[in-house]
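In: sequence plus predicted model, see below.
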Amino acid sequence: SFYARALSAIGYELLMELPAAITGHGDVAGFGVRPKPDFWIAAGKPNVPSVHVAFRVASRALVDAFYEAAIAAGGRDNGAPGLRHHYHSNYYAAFVLDPDGHNIEAVCHEPA
């Protein structure tokens, strides 16, 4: 899936899957860094309007790796890795649209 491939670059993995029979609505997948998931996504219709989710990472290299992995997984560019001075002087981020059009960001706030 897009998320399994894109988030692996920042150390996330699929840690839990719950079927609709348990959740009462749709299949759900939980991603995170072991031992527990902290990002959940459900199968179903895409949200309208779309959502923006940001993952804080420890280095600019991880932002770059996320961007490359997300594009390779089928995401669309929504802002290549780089500084976004309008947020603050060390805001280094990349933005990718997932297959449903949601804006997924990896951001590092640390100096180079």
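Out: Sure thing, it's come through. Numbering: from 1, shown residues only.
In: going forward, measure contacts and count neighbours with C-alpha atoms only.
Out: Fine.
In: name the nearest residue to G79, ignoring sequence neighbours.
Out: Among residues not flanking G79 along the chain, F95 sits closest, at 4.8 Å (CA to CA, 6 or more residues apart in numbering).
In: hey, where'd the strands end up in the chain?
Out: Along the chain, the stretches classed as strands by DSSP state E are 13-18, 28-32, 39-42, 52-56, 76-77, 82-83, 92-97, 103-108.
In: okay if I get those strands as CSV plus mean neighbour count and distance to A4?
Out: As requested, these are arranged in CSV below (neighbours: other CA atoms under 10 Å; distance: least, CA to CA, whole Å):
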stretch, mean neighbour count, distance to A4
strand 13-18, 16, 6
strand 28-32, 19, 8
strand 39-42, 14, 11
strand 52-56, 13, 14
strand 76-77, 17, 16
strand 82-83, 17, 24
strand 92-97, 25, 14
strand 103-108, 23, 13
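In: hold the first one in mind and look at this next one:
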Amino acid sequence: MFDHVKFGVSDFAASKNFYLKALAPLGVTAGAEGEPSYGIELVIKGQITSLCLFETAEKPAHLHLAFMAQNRQQVDAFYREALEAGAKDNGPPGLRPKYHAHYYAAFVIDPDGHNIEAVCHAPQA
């Protein structure tokens, strides 16, 4: 559905570090980058969609961003890396059967207070 999503962050260096580290287990790497006011494009090699961050003085509204994981091990790795990068726990890896029987996710709060999730919809292999 989306080509890219771009949103402002209060501390570009901290957010860039957080997202690159937390999303690395999902295959996300740095793409095009400019000055902090332009930002950085975060991509998965071979895909055309991207997440773009840029520094702003505006207080952005809190977002809930859910990233697709291919397996539960990626969800676990996302959670570990996100916490190491300074995120706050908002729900450890585990099944969320209230959504559906195989909904395996982890939630963290990023440096700007956004609720960031990694989710795998596949049954355990």
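Out: That came through fine. Because the structure is predicted, anything quoted here is derived from the model rather than measured.
In: show me what the residue nearest to G79 of the first structure aligns to in the second structure.
Out: Counting by TM-score structural alignment, F95 of the first structure corresponds to F107 in the second structure.
In: need the contact list for its match.
Out: When contacts are counted by CA atoms under 8 Å, 6 or more residues apart in numbering, F107 of the second structure touches 79, 89-93, 115-118.
In: may I ask which two of the residues you listed are separated the most?
Out: Between any two of the contacts of F107 of the second structure, the greatest separation by CA to CA is 14.2 Å, found for P93 and N115.
In: helices of the second structure, start to end?
Out: All helices of the second structure, identified by DSSP state H, fall at 12-23, 72-84.
In: deepest of those, which one?
Out: helix 72-84 (a mean of 22; mean count of other CA atoms under 10 Å).
In: so that one matches what in the first structure?
Out: Alignment of helix 72-84 of the second structure against the first structure: residues 60-72, by TM-score structural alignment.
In: the matching stretch: how far from the chain's middle?
Out: Mean-position distance between stretch 60-72 of the first structure and its chain equals 10 Å (CA atoms, centre = their mean, to the nearest Å).
In: list the contacts of it.
Out: For stretch 60-72 of the first structure, contacts defined as CA under 8 Å, 6+ apart pick out 2-3, 5-10, 57, 77, 80-81, 92-96, 98, 106-108, 110, 112.
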